[in-house]
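Participant: pasting a predicted model and its sequence here:
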Amino acid sequence: MKLSIIGSGYVGTTIAACFADLGHDVVNVDIDEDVVEALNDGRSPIHEPGLDELIEEHAGDRLRATTDYDAVLDTDVTFLALTTPSDDDGHIDLSIMEAATKSLGSTLAEKDSDHLVVTKSTVVPTTTEEVITPILEEHSGKTAGEDFDVGMNPEFLREGSAVSDFLDPDKVVLGSNTSRGAATMRAVFDPLLERAPDAALVETGIREAEMIKYANNAFLAAKISLANDLANICKEYGVDSKEVLDAIGLDSRIGSAFLGAGVGWGGSCFPKDVAAIVAAARDVGYDPAMLEATMEVNDRQPVRMLDILRDHVDPDGARVAVLGLAFKPGTDDVRNSRAIPLVDALVDAGADVVGYDPVATANFREKFPDIDYADSAAAALDGADAALVVTDWDEFAALDDEFDAMSEAVVVDGRRIVTRRDGIVYESLV
C-alpha cells in the first residue's frame, strides 16, 4: 500500500522505516528541511538502534521524505505521528496536531478517492472523534465515514528498542468506527502480522484504542513506582530490595518486567502520558489517587539520591560526577531524564557538576550549558568527590579501577549496576 506519515520524530521516523521494510511505499511529510534531507540521504535524524540500517536500505526506493503535503494525494492512508507535549497542568497540547490536521484536510479536499486518516500520536479519549475529525471535515469539505475514514493506532515503542518493538510486537491495536476503515487498517498491518504471527491483534473502537495506550503506560509507570516504594522501605530496614523484587517477579501474576527499582522513570512517554490521563480524569470529576501517587513517588527518587549523598559528602563546593544523562540506555533522548532534577538540585546546593553520557551529552548540554562535561566516565571520575550513577549504561557496570582516581571515592548508585568493592564508599539508592 501507499502510506504517508505526517511527522518525523521518534515515532514517525521509526514507523516509516518499518512500514517500508514491510513492503509498503512510504512518504514522510515534515516541516523540518534538515530532517527531510537526512531521510532522503539515507540517514536517520535520531539515534535509535537498527534505524540507520533500515533508512539506508529503503531511502530512495520505498521510503522518501518531503515538506509538501501534496505527497498525501498519491497515498491511501495517512498516519498522524506528531508530538503532543504536556502543558503546565498536565493536559496534552494539541496545537501541533491541529495545525498539521488543518494542512492535511486542505490537501484531502483535492483527493477524489477514499482515504484513511489514522491517529498515531498519543491523545486522550475523544480527541480523534471530537477534535481531529471536525478539523478534517471543515478543511476538506468532506464527511467522515462517507468520503474518508478515521482510525486510531496507538504505538508501544520503547526508545532504544523501537525498531524491534514495531517489527516484533506483543500486540497491534487497531481502532476504527467503520467497517471500511477497519478493513483498510487490517490491510496495512497484514504484512506485519504475517511476519510476527505471535502478535495479538486487538480490533476495537477509536476511543478504546486511545485509552489502551494510556492504560498501558500508566500501569507500567505505576509498577515501577510501586517497586521503588517497596525498595525504599527495604533500604530503611536494611533489606536487600533486589532479592525481594526478584522473588515477587517469579509470581506469574506479577512478572519480572518493570520491577527494576532505581531513580525512576523518564522519557517522552511515561511522564507525559501519566500526567495527561490524570488531568483528563480530573476534567470529568474523577480523582485518580493511584496515578497521582505514581508520579509523587517518581518525583521523590532523585531527591532521595541527593539525601544519601549528603550522608557522606557536603555537595556545597564538592565536585560531583553524574554518570548517565539520557533517560535510559540506548538513546540520546534526555526528555524527563532523572538526571535533570538531580543536576538542578546539585547546582542549587553549590556542587561543581561534571556530567558524562555515551551519546546524550550534546542534548543535555542544551539544558545545562554551564556545567562541565567529560568525554569518558574515567575523565568524569578523575578528581571527583562523589559519583552519582543515573543511567544504567553497560559501561558503568564495568567500572572498577577508574574509581581510584576520585578525590573521595563515594558512589551513590541509582541503578544498582556498579559492583561494590574495597576502596570506595558505595551506597545504592534502593
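Facilitator: Perfect, thanks for sending it.

Participant: CA atoms for contacts and neighbours, from now on please.
Facilitator: Fine.

Participant: which one is residue 31 nearest to, not counting chain neighbours?
Facilitator: Once flanking residues are discounted, residue 31 sits nearest to residue 67: 5.3 Å by Cα to Cα, 6 or more residues apart in numbering.

Participant: residue contacts, that neighbour?
Facilitator: Contacts for residue 67 (Cα atoms under 8 Å, 6 or more residues apart in numbering) come out as 29, 30, 31, 32, 33, 36.

Participant: do the same with residue 106
Facilitator: 136, 139, 140.

Participant: looking at the residues you listed, which is nearest residue 191?
Facilitator: Nearest to residue 191 among these: residue 136, at 28.5 Å, using Cα to Cα.

Participant: element containing the closest one?
Facilitator: Assigned by DSSP states H and E, residue 136 belongs to helix 133-140.

Participant: I'd like to check what contacts whatever helix or strand comes next after that helix. Which residues are they?
Facilitator: Sequence order places strand 149-152 as the next helix or strand after helix 133-140, per DSSP H and E. The contact list for strand 149-152, computed with Cα under 8 Å, 6+ apart, reads 114-120, 128, 133, 144, 174-178, 180-182, 185, 206, 209-210.

Participant: and here is the other one:
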Amino acid sequence: MKISVIGTGYVGLVTGTCLAETGNEVLCIDINEDKVKQMQQGIVPIYEPHLDVLFERNIKANRLRFSTSLEEGLKHGDIIFLALPTPEDEDGSADLSYVLGAATDIGKLIKDYKVIVDKSTVPVGTSEKVQETIAKETDVPFDVVSNPEFLREGFAVDDFLKPERIVIGSSSDRATQLMEKLYKPFVRSGNPIIIMDEKSAELTKYAANSFLATKITFMNEIANFCEKVGADVDLVRIGMGTDSRIGKRFLFPGIGYGGSCFPKDVKALHKSGKENNYDFDILNSVIKINDVQKKVLIPRIVSYFNQNLKDKTFAIWGLAFKPETDDIREAPALYIIEELLKQGATLNVFDPEAMPNVKKKFGEQLNYTSNMYEATKNADALIICTEWSIFRTPDFNKLKQNMSQPAIFDGRNLYDVKDMKSTGFYYNSIGRQAVN
C-alpha cells in the first residue's frame, strides 16, 4: 500500500518506518528542511532502540522516503497519517493548531479519495473537527479515522510490530477495510483489531494513559505512607501485584512520572472534562500529587546537609524521564536540578543518551561527564533519577573512593535495602526506611 505520514516526530517516524518494514511504500513529510535532509542521508533524528536498523534497511530498499512537500504526500498516499504535535496549552488543553492547520492544507490539495488518519493523541471530537476543516476546502470524498498509538518510548518498535491491540475509530466501511488491510500483517498472532466509533477511539487513548498515571501515583502515595508507618513498599508492591485483578506492572514507586504522554494526556482529559461540565476529581489529585512527588527527594537532601546546599557537589545519574530514551520532557530530573541549582549546589550529571538535550536547556550550568563514575568524583551525594540498567550494579567501593562522603538518594529504588546496610553508605529511597 502507499502511505504518507505527515510529521516525523517520535510517533510519525516510528509509524512510517514500521509500516515500510511490512512492504508498504511510505513517504514521510516534514516542514523542517534540515531534518528531512538528515533523514534522506540515513540519519535518525531520535534515539529509539532498534529503529536505526529498520530505518536504514527501508531507505536502501526505497520503501521509506522523505520530503518537505505536502502536495507530494497527498499525491503519493492512499492513507494519510497525521502524526503532528498536540502540545499542552497554557490551560492544560491539547493545542490542535498543527493538526487543524494540516487539515486545512489537505483540503486545498486533495484530488481524489483519501483516508485521513489521526495518529496523534487528540481530545474527543477531534476527528469531527478535522472532517469539518477539510470539508470546508473541498468537495472531494475522504474519510477521517482515529487510530491512536500505544507506543512506549524505549520499546516503540516492538510495540508497533507486535501490538497488543490496534484501535480503529471509523464510521466508514471503506476506510475501515483499508485500515484492516494495512494492519493485518501486525496481528497474525491473533491480537485484536478493535473497531469502534471515532470518539470512543480518541477517549480510549486518554483513558488508558490516565489510568496508568493514576496507578503510578497511587503507588507513590502508598510508598510515602510506608515511610510514615515503617512498612516496606517493596513487600507491599509484591503483595498487591500478585493479585491478577491488579497486576504487577506500573506498581514501582519513584519520583513521579514524566515524558511526552502521561503528563500532557492526564491534563488534557482533565481539561476536556471541565469543557463538558464534568469534574475528573481523581485526575486533579493525580496531577497535584505527581507535581509534589517529582521533588520528594529535595527536603530529604536539604535535611541531610543541615539546610545548606551551597558549595555542595551532587552527582546525578539519569536525566531522561525513563531509560532507553533521550526524551527529557517533564523528566523528574529536571525539577530536581532546578531546585538544587537555586540552592547553590554544583551538579555533575550523567545519562547514556539524554545529555545533549539537557545541555540545550541548562547550558553550562551543569558539569556533563563522560561516564557514571566520573560524575561521582568529589560528590557529597549521589542522586539517582532514572533507572538505566548500567546503574543497577555499580562498584560501591569505587563510588566510596570517588565521593567526598558516602550518601545516595535513590529516586528509583535500584538497590536492596538489606544489601546497602553493608556498603557503608547512607541510603535513602522511596517507601523504604533509610539506612546508614
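Facilitator: Structure received. All values reported here derive from a predicted model rather than from experimental measurement.

Participant: TM between them?
Facilitator: After superposition, the two chains reach a TM-score (TM-score structural alignment, normalised by the length of structure 1) of 0.95; 420 aligned residues with a Cα RMSD of 1.3 Å.

Participant: hmm, back to that, of the contacts of residue 67 of structure 1, which belong to strands?
Facilitator: Residues of the contacts of residue 67 of structure 1 located in strands (DSSP state E): residue 29.

Participant: could the contacts of residue 67 of structure 1 be laid out in JSON lines, adding distance to residue 58 of structure 1 and neighbour count?
Facilitator: What follows is the contacts of residue 67 of structure 1, written out as JSON lines (distance: Cα to Cα, whole Å; neighbours: other Cα atoms under 10 Å):
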{"residue": "29", "distance to residue 58 of structure 1": "16", "neighbour count": "26"}
{"residue": "30", "distance to residue 58 of structure 1": "18", "neighbour count": "22"}
{"residue": "31", "distance to residue 58 of structure 1": "21", "neighbour count": "15"}
{"residue": "32", "distance to residue 58 of structure 1": "20", "neighbour count": "12"}
{"residue": "33", "distance to residue 58 of structure 1": "19", "neighbour count": "12"}
{"residue": "36", "distance to residue 58 of structure 1": "14", "neighbour count": "21"}
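
Participant: how do the contacts of residue 67 of structure 1 look in structure 2, which are kept?
Facilitator: Here is what carries over to structure 2 from those, by both residues aligned by TM-score structural alignment, their matches' Cα atoms under 8 Å: 29, 30, 31, 32, 33, 36.

Participant: which of the residues you listed sit farthest apart?
Facilitator: Pairwise distances across those peak at 10.0 Å for 29 and 33 (criterion: Cα to Cα).

Participant: gap between residue 95 of structure 1 and residue 101 of structure 1?
Facilitator: 10 Å (Cα to Cα, to the nearest Å).

Participant: more crowded one of those two?
Facilitator: residue 101 (22 against 12; other Cα atoms under 10 Å).

Participant: returning to that earlier point: and the helix holding residue 136 of structure 1, what does it pack against?
Facilitator: If contacts are counted by 3 or more Cα pairs under 8 Å, 6 or more residues apart in numbering; DSSP states H and E, helix 133-140 of structure 1 sits against helix 95-108.

Participant: the helix it packs on: which residues count as buried?
Facilitator: Within helix 95-108 of structure 1, the residues that count as buried by 16 or more other Cα atoms under 10 Å are 97, 98, 100, 101, 102, 103, 104, 105, 106, 107, 108.

Participant: aligned partner of the first one in structure 2?
Facilitator: Okay, so that is residue 97 of structure 1. Here residue 97 of structure 1 is matched to residue 99 in structure 2, going by TM-score structural alignment.

Participant: is it true that that match touches residue 87?
Facilitator: No - with contact defined as Cα atoms under 8 Å, residue 99 of structure 2 and residue 87 do not form a contacting pair (10.8 Å).

Participant: how about the helices of the stretch 101-250 of structure 1, start to end?
Facilitator: With DSSP state H, counting those that start in this stretch as the criterion, the stretch 101-250 of structure 1 has helices at 127, 133-140, 162-167, 179-195, 206-237, 241-248.
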